[in-house]
Each structure stands twice: as C-alpha cells, then as structure tokens.
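Q: just coords:
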C-alpha cells in the first residue's frame, strides 16, 4: 500500500481544507438563519440548495464555486450583478485550510490527526456563528462534547475519567460565573452556549486543561476588547461573544498541550 509523503499529505490537507472551508462558509451563513425559521420554512430553505448571490439571487455555476480562487478571480464580486461578495467566504476557506494543514503537520495521518481535524472543523463553525450572531448552537457544541467523550474512551487526548470530569467541571465553572455575575449586577454576562462549549473542551482535553483554557480565553478577549476601544472600532458597553476566545484557547491547547504555563 502506497503511503503519502509529508509534502503530499500537506498538499492534500490544504485542498481538503479549502473544500470543507467552502462548506463551512455556507453552513455558518445558513444554519443560524434556518434555526430562526418555522419548521415548514426550514424544510423549504434546506430544500432550495445551491449557492446563490444574496443580492440578485443568481445561481452560481460550478466554476464559480472553486474555494478561494473563484473569489480572487472575480475580485470579490458576483459574476452576474457585480455586487461585492463578502470576504468572509475566502477567509473561512483559508482559515480551514491552514488549520487542517496544521493538524496533519503536527499529528500526521493518525487517529489523533483525524480527530484533531474534525475537532477544528466543528470549532470553526462555532467560532464564526458566535462571532457573527453571538449564538452557540447546541447542534454544534453538543456533538463536539460527545465526540470528545467517546474518543477519550481510548485515551486519545485525556483519560476517560479526566474527560468526564472536564465536561462536568467545565460546564459548572461558567454556570457559577454566570449566576454570580447576574446576582451581583442583575445582568447576564454570557450565554448558556458558552457553558456547553467549555464542557466540550473539557471533554476533549480533561479537567487539567480548564484553567489554561479559561485564562487564554479571558486574556485574549480583554486584549481584543481594549484594542477595539483604543481604535474606536467598538464601544466599551457593547457585548462581545466569548465563544471565539474559547475556540482560540481550544486550539492553543490542541497544538501546544494542556500545560503551556
């Protein structure tokens, strides 16, 4: 049986990442909107299929759907109405390709590498949707949690006991923070989706990784917030999604281990 060389594996990973990234860019655009519709409208929206220009509703031909390169070739405009197409699509595709390559580079074509790649793809979807809508969907966070628990029955990234405690403690930590903050201020500082996402990360990396994950997420969120305020790109009173920073902490733990500090 022929095995792939490192360069062949990374090239294949990049191409696969672009394809999956194209799917994720569509999924993260449609899924939150579909979830807000009534059941009949959901089925209608899903059945429509096909990628269309959101402005003129023109169906995009297959050669306009090549990840990243189609957007670059058209200079980010619809081929029919010339309306600008958001850069979110090539950015998600490029991000997915880079992270997929990184997973294969670090773990290789192994069980850990495949698991890390699946973990990253789901996390990208959570990252984008929470960034754009301040919403972490159970449809994504709960499968991520259960996948982590199931994989760690084989001690892939943590022992089974550590994974179970990681999921339980991860949820309870933010649950306590949420209710303490609400009791003191009368305001809700985060959503229940954050609890489930931290529980999922605990299920993947065990309870020992939770302090590191929370620290990285908190520090990066504060830094980004301060930079935004200084650059006057955001108001200090505007709520900011915490999920993307938990995702960043999750990737840091995946690639550098649970003992960075």
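A: Happy to help now that I have it. Source: prediction; values computed, not measured. Numbering: from 1, shown residues only.

Q: C-alpha from now on. contacts and neighbour counts both.
A: Fine.

Q: do you know how far the residue nearest the centre of the chain is from residue 77?
A: Centroid-nearest residue in the chain: residue 124, 2.2 Å away (criterion: Cα atoms, centre = their mean). To residue 77, residue 124 is 24 Å away according to Cα to Cα, to the nearest Å.

Q: who's in contact with stretch 59-67?
A: When contacts are defined by Cα atoms under 8 Å, 6 or more residues apart in numbering, stretch 59-67 is touched by residues 18, 19, 21, 22, 50, 51, 52, 53, 70, 71, 90, 93.

Q: what do you get for stretch 9-19?
A: Residues outside stretch 9-19 that contact it (Cα under 8 Å, 6+ apart) are 67-68, 93-94, 96-101, 104-105, 109.

Q: in that stretch, what counts as buried?
A: For stretch 9-19, the neighbour count (16 or more other Cα atoms under 10 Å) marks 9, 10, 12, 13, 14, 15, 16, 17, 18, 19 as buried.

Q: hold the first one in mind and look at this next one:
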C-alpha cells in the first residue's frame, strides 16, 4: 500500500515538474524564443532564477508570489499550470497505473495544457507542438494495443479533415475565415493519440461547452455576436473529458437514445 502511495505522489510531482517546463513553453513559444536557452529569468528585472527558487509550487509559496531579487509579483498562472498538470498526471496514474498508456497520455495532456494557455493568451496554436504531436501520437499507436496504428491514422485524417471541411464550407458561404489552421492540426493530433472514435466526441463536447461559454460571455459583455473566442481550449477540454469519461458518456447517451 505504501509503495502505491509513493507512486501516486511521484506521478503528481512528475506532472508538476513538467508543468514548470510548460510555463517556459507558454511564455516563450509565442515569442519565437528558445525554450532551452537562456535559463529562466524574472520577466521584470531579468535576474536568473536560482534552482531553489524554481521548485514547482513550493517556491511560489516560500517566495510569497514575489521575485526574490526585485519583489515583483509572480503571475499566479505559474503555480496554476504546475498544479493543473500535477493533478492531471495524478488522475491519469490512478486510471491507468504505471503503464505505457499513462506516460503517453501524460505527454498528450501536457501538450494540451500548454496549447490551452497559449491559445487563450494569443489565439495561436503553435505548429511546433501540434505537428510533432501528430508524429508522436502515431508512433505511440504501434505500442498501444488499445489504439493501433490504423485507428490512429484514421483519427489523424478524420480529425484534420473534418475541421478542414468545416473551415472551407464556412469560408465558402461567408467569405470570411472562421477557423484557424491551428485548430485543424490540433484535432489531427488528438485523433493520432486517441483514435478516430474520439474525434466526433471531442468536436461535440468542445462545441457544446464553447457555445455555452461564448453565449454567456456575449450576454455578460453585451456584445453583438462578434466576440472572438479561441476554440483550442474547448477542444482540449473535450479530449481530456473523453480520456476519463468518454466511453461512459457515449454509452449513457446511446442508452438514452434507444429507450
């Protein structure tokens, strides 16, 4: 029992450490900067962050949310990303245990966390995450019996192709671009990691939640329907929902429909 507890703690800490790296990606990738060099620095004063001031979650608490050198406030998003990724890693471990599936889906979900925050800030989904993600997801399918390479390949084609068709049809009817290429590549990556059966669920769940939040924001801000909301975070929500509850929700929906 104690061994299992140690593994669960390790899973959370692993996710939090990866979350610390994701903070670097979230900040630097939209700026076109290297995620390796230079070492982490305070964005306010440029002071290099010491290793003991860069411990996920703990350092933020010990420093009381301020830079040691200049006392500038540290964005609360940093510990939020670390905590979120740690909790995702813990949930994945509790569901899948110490298996290849756990590690593959941890990579996938960590990429979704980075994409979500980048898209929220910049309405941008970096190709440097989604395109390699497609390759990694497809490569991993050869080692995951529940996925399989054909399922993954169809997922890539269906994921990217479905949104590409929607974007083309929207542009044809309205003469306006309604969906960025980043969303298309993101859904292709999701299909690579989760297979083609996940794609319709992700689109439905993402569209439903996005519509609810979009309408709520427009009513709250009294907008005229032209409020721009990134779709990537809602697709990410749909993908994570599918990982943990997708099959149960599909089974429940089908049972309701055929009663």
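A: Okay, I see it. In this text the structure is predicted, and so the values were computed from the model without any measurement.

Q: what is the aligned counterpart of residue 182 of the first structure in the second structure?
A: Residue 182 of the first structure maps onto residue 171 in the second structure when the alignment is built from TM-score structural alignment.

Q: what of residue 29 of the first structure?
A: Under TM-score structural alignment, residue 29 of the first structure pairs with residue 27 in the second structure.

Q: setting the sequence-adjacent residues aside, check what's closest to its match.
A: The shortest distance from residue 27 of the second structure to any non-neighbouring residue, by Cα to Cα, 6 or more residues apart in numbering, is to residue 118 (7.9 Å).

Q: tell me which element the aligned residue in the first structure for that neighbour is part of?
A: Matched by TM-score structural alignment, residue 118 of the second structure corresponds to residue 129 in the first structure. Element membership of residue 129 of the first structure [criterion: DSSP states H and E] is helix 111-133.

Q: list the helices and strands the following helix or strand past that helix packs on?
A: Of the helices and strands lying after helix 111-133 of the first structure in sequence (DSSP H and E), the nearest is helix 138-151. Applying 3 or more Cα pairs under 8 Å, 6 or more residues apart in numbering; DSSP states H and E, we find helix 138-151 of the first structure packed against helix 111-133, helix 160-185, helix 192-205.

Q: can you give me the stretch of the second structure that the shortest one aligns onto?
A: If I follow you right, that is helix 192-205 of the first structure. So helix 192-205 of the first structure sits over residues 181-194 in the second structure, by TM-score structural alignment.

Q: what does that stretch rub up against?
A: Against stretch 181-194 of the second structure from outside (Cα under 8 Å, 6+ apart): 105, 108, 124-127, 130-131, 133-135, 137-138, 140-141, 147, 152-161, 163-164, 198-199, 231-232, 235, 239.

Q: rewinding a little: pretty sure the residue nearest to residue 27 of the second structure sits against residue 112.
A: No - counting by Cα atoms under 8 Å, residue 118 of the second structure does not reach residue 112; the two are 9.8 Å apart.

Q: picking up where we left off before, quick one, what contacts the match of residue 118 of the second structure?
A: Residues in contact with residue 129 of the first structure (Cα under 8 Å, 6+ apart) are 28, 29, 32, 135, 136.

Q: kindly indicate which of those residues lies nearest residue 188 of the first structure.
A: For the contacts of residue 129 of the first structure, the minimum distance to residue 188 of the first structure (Cα to Cα) is 14.0 Å, reached by residue 135.

Q: rewinding a little: CSV please, covering the buried residues of stretch 9-19 of the first structure and showing secondary structure and distance to residue 218 of the first structure.
A: Below are those laid out as CSV (DSSP: H, G, I helix; E, B strand; the rest coil; distance: Cα to Cα, whole Å):
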residue, secondary structure, distance to residue 218 of the first structure
9, helix, 35
10, helix, 33
12, helix, 35
13, helix, 31
14, helix, 31
15, helix, 33
16, helix, 32
17, helix, 29
18, helix, 30
19, helix, 32
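
Q: before we move on, the earlier item: what comes up buried for the helix holding residue 129 of the first structure?
A: 112-121, 123-131.
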